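*Asks:* coordinates only, no sequence provided:
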């Protein structure tokens, strides 16, 4: 703009016409400025008025109004913020960005951060969401956040947020949801069927009770009508109930209805229903249906029970009676009429005490007293009564009190005629007395034993045989009198006899111990006494003294043994003579060579050879003596639990030097082999004897196989060809019933003929040249196996080798 001096100069320079034009322009400009000034004053006044109105809204708003700068600074915070969250505008303005962000609960911070980010990036410029904040006093409030961007010249400069406290609304909504959930839970889980159907019978709503009671799911029910499920003969009743409600004649009704379940069952429902309205308009029927099928069946069963009672009362073979508290007969059944000879109408004029004989009346009075003291109990007693024709009958009576309103009103009972039973019991007592006399007087030992092994009764013969009195024997276990070595076998036989109903008895010869410790022999026969259903009750044992017979047999065996000893002496004389000749010869040579007067001198090597040959001969003599002891069963056993696999492994190492280099030892050992109880040294001797025999059978070399295996024999072990089965001390039942460990020794040698195989276990039988064998090896093997409660089998064919199988009982068998 020009100042006044400049304007004057301009006027002067421009001339009169130009000056007039300029003046006019300036006046116009001045007028425009004055008009603009006036309008600006109006705008300023309007702005001030708008600011006042905004401030009033800002300060008076019930919602929190927050303005955030893009850098996180709080630009505005109204009074509602302090009312709701407890923080004043000054406190909020003084907070750091982190402190202000921590007003939001941790689990909602990401939601708020994401909303602000979306707002700034334009992905959700008008977002609305909910978040929980912590107040200054520690309360948790839920705020509904509504935010928008504030822009200037088209660029965002801040974010304005309006935060409404909806905590109470959320609480009400949660309470409403919980209330609806409780109602829905009550509706769905009610034991009764809860339903709503329209006036045409179409189901509008039904709970899960319909599935529990009728098998239809709620989804099924929505496609059903009352006509579908109501039994045909009850449909008229159902339609009539609906019509009465619709016509206004009944607001609610109760009735019973039979319906058909999904599986075809007929179910009786007790219905309680009323009209159902929505917004004041009738829309159908609301009802509850309870399954009373069981109740009705119970009522029916009760009626049938009463009918059965009456039928039983009239048809029972036992006496059934009822009399009042004074003893006057109220009712009797036909069986009582027939037994006593009184008609029912006649009996009503009789007092029961007149029928009871005097000696039985105290028992009857005592029974009545006990029933009055304990009315809910029953009393059983016996009494003798007199019939119309004077006969005396013994009855077993069971009596109880009939209560009416909790008070005794009468006595009722059942009586069974025991007259014939008492006669039979008397006859039984007489029979038992006769049996007792025979039992006690029998020369044969007889004992009754319980299934658990206790002696119930023993007669005089067995007690005198053992040196005890009957009182000392009764109650003791029968095994107390058995020889310890015979107990196991007897227990096993007894168990099998009791468990197998097809077996009637068993017999065994065994040893017993008398009171003085003497051993006596008896032949025991045991029989199981069973009831009518075949269940074992007790054992009857009969013992015959065979001590004298066994003594004579032992004498005969001793004589035979002496004869065998003579044969043994003849058999071993030559062997021992050869050995002694060797010893004597080399001893003589040593004596001459070592004599001080001898002119012959020998080298130490030669003398050592003489001594070694003497020791070899002595060793053979010792081996022969050991074999003879084993053959005679005189060696003392050292029984202990034994792992046969370990025995085979250790013995195979010892055997290796005894065998020719061209003989291969192969072991095939079962990994889960059972334990046996045996003498380890004896079994090592068995393996050594069999291995030496196998070596001699394979002069050109071959394979010696040692195999172990668990076996269980249900019958005699099957062998091929003409194999020999030997079982000295193992009887058929032991083989059949028990588990064994099998030790197999097989060679690929020359084998043997049938004649040789039949004789291999005979003492002194040998196929080897003279001086090469005594013939006792396999006899000793068989003796050792028998001592260890086992048995041995052999298979052999010429040119195909020989296989020995040793069967030893597993530990549980012993």
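*Replies:* Everything's here; your move. Quick caveat: nothing in here was measured; it's all calculated off a predicted structure.
*Asks:* when you work out contacts or count neighbours from here on, use the C-alpha atoms and nothing else.
*Replies:* Noted.
*Asks:* how about the helices of the stretch 301-450 of the chain, start to end?
*Replies:* Using DSSP state H, counting those that start in this stretch, the helices found in the stretch 301-450 of the chain span residues 334-340, 344-347, 352-355, 361-373, 419-441.
*Asks:* give me the neighbour count for residue 156.
*Replies:* 14 (other Cα atoms under 10 Å).
*Asks:* which SS state does it fall under?
*Replies:* Following DSSP: H, G, I helix; E, B strand; the rest coil, residue 156 is assigned to strand.
*Asks:* surely it meets residue 121?
*Replies:* No. The criterion here is Cα atoms under 8 Å, and residue 156 misses it with residue 121 at 10.3 Å.
*Asks:* now the helices of the stretch 301-450 of the chain in a markdown table, with distance to residue 179 and mean neighbour count?
*Replies:* Below are these laid out as a markdown table (distance: least, Cα to Cα, whole Å; neighbours: other Cα atoms under 10 Å):
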| stretch | distance to residue 179 | mean neighbour count |
| --- | --- | --- |
| helix 334-340 | 67 | 18 |
| helix 344-347 | 69 | 14 |
| helix 352-355 | 70 | 16 |
| helix 361-373 | 56 | 15 |
| helix 419-441 | 74 | 13 |
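*Asks:* another one to put next to it:
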């Protein structure tokens, strides 16, 4: 880029439209503009469609679209005709902030000659349009040898299109900001939960460790003690009964401590691990490995209806955490089935626009024909330690843990259930690889 000391001598004149010119656009133009911007699946595609639309609408007109690259610096991102080479890497200084203006006598401008003329086709005048919505900033130059571009009807049409674009961009950026704010809130929530879980796990694990160690040692001592006791038969019988009873008490205590240890391990899901473990994961592999880990244990309790998709289903995340969530959900489905013809149906497929507008996501559905969940309990199922199982059958952390894992991967989990008819769990996760 040239020396910034050269004064900006570009002459601009705001375009003032008459009422007739402002009203010249028809409703079809509005719909076509919105269609080009809002129905594409990516920002790049949206920009391409918009520039093509401008070329179709304004015949014999060259269009150059710039976007803010750095402070007071622009980059050319699209052009019709297509420009390649150094111009695509060049940084251009901003020369106007006018929203809609006529740029005149460019051939006599030293600023234009140094910064723009070496990279763009020759032009004596151009229309300049600036669009700024939140963090998005675009500048568009239109130039034409034909006088049609400068006529009131053309200017009115251009003004109308730009106003529609501003409305569309306001909607898009507001939606993005909403999801970004949600991600920030989730991150803060996870950070707080992580500190809490790490503290709880640390405080419980330390005493758990030496209690279990001491009980194990005590149990071994008692076994040895029984071999060396020399007493009368009556005393020996009484001591053996005490020792046997003590051994049973120690065994039950160890079992209880093991359950506490499992609860602590489950709580660790709230503590985020290093992002270095995050990568691209094929959900088909995660589901298959989850089923492989639990099917042998569950034997013939229910039939699994699952056909892995033919093509990869990629998300960004941690395979071990997703596996932990899926195991919790599949186990819940198995445990809800009490009859002999139990079926768990698992489906993995693509959706569009459920998580983020115009973006694809994956939907994993786990449906069982078990006993179902009452409406009263359904609103509490994601609460930590809430369970309808018998004491000792579960800590009530499975669904809470699964929900935290899915939300940590920027996904959503929902559950529908009806008593006597079964339950359906749906998990939605954003794709990281675009599929044809």
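*Replies:* Yep, it's here. In this text the structure is predicted, and so the values were computed from the model without any measurement.
*Asks:* for the two chains, what TM-score is obtained?
*Replies:* Superposed pair, TM-score by TM-score structural alignment, normalised by the length of the second structure: 0.49. Supporting alignment: 273 aligned residues with a Cα RMSD of 5.1 Å.
*Asks:* closest one to residue 277 of the first structure among the helices of the stretch 301-450 of the first structure?
*Replies:* Nearest to residue 277 of the first structure among the helices of the stretch 301-450 of the first structure is helix 361-373 (61.2 Å), distances taken as Cα to Cα.
*Asks:* packing partners of the closest one?
*Replies:* Contacts defined by 3 or more Cα pairs under 8 Å, 6 or more residues apart in numbering; DSSP states H and E place helix 361-373 of the first structure against strand 378-386, strand 392-404.
*Asks:* OK, contacts around residue 101 of the second structure?
*Replies:* Residues near residue 101 of the second structure by Cα atoms under 8 Å, 6 or more residues apart in numbering: 12, 13, 14, 15, 127, 128, 129.
*Asks:* actually residue 362 of the second structure, sorry about that
*Replies:* Residue 362 of the second structure neighbours (Cα under 8 Å, 6+ apart): 313, 348, 349, 350, 351, 427, 428, 429, 430, 431.
*Asks:* let me know the closest of those to residue 76 of the second structure.
*Replies:* Nearest member of the contacts of residue 362 of the second structure to residue 76 of the second structure, counting by Cα to Cα, is residue 431, at 29.4 Å.
*Asks:* who are the packing partners of the strand or helix carrying residue 192 of the second structure?
*Replies:* Using DSSP states H and E, the element containing residue 192 of the second structure is helix 152-228. Counting contacts by 3+ Cα pairs under 8 Å, 6+ apart, helix 152-228 of the second structure packs against helix 19-22, helix 27-38, strand 126-133, helix 233-267, helix 398-408.
*Asks:* now the helix or strand following the fourth one: buried residues?
*Replies:* So that's helix 233-267 of the second structure. Sequence order places strand 279-282 as the next helix or strand after helix 233-267 of the second structure, per DSSP H and E. Applying a neighbour-count criterion of 16 or more other Cα atoms under 10 Å, one finds 281, 282 buried in strand 279-282 of the second structure.
*Asks:* now do the contacts for the nearest residue to residue 547 of the first structure once chain neighbours are set aside.
*Replies:* In this structure, residue 547 of the first structure finds its nearest non-sequential neighbour in residue 521, 4.5 Å apart by Cα to Cα, 6 or more residues apart in numbering. Contacts for residue 521 of the first structure (Cα under 8 Å, 6+ apart) come out as 509, 510, 511, 512, 545, 546, 547, 550.
*Asks:* surely the first one touches residue 524?
*Replies:* Yes. At 6.1 Å, residue 509 of the first structure counts as touching residue 524 under the criterion of Cα under 8 Å.
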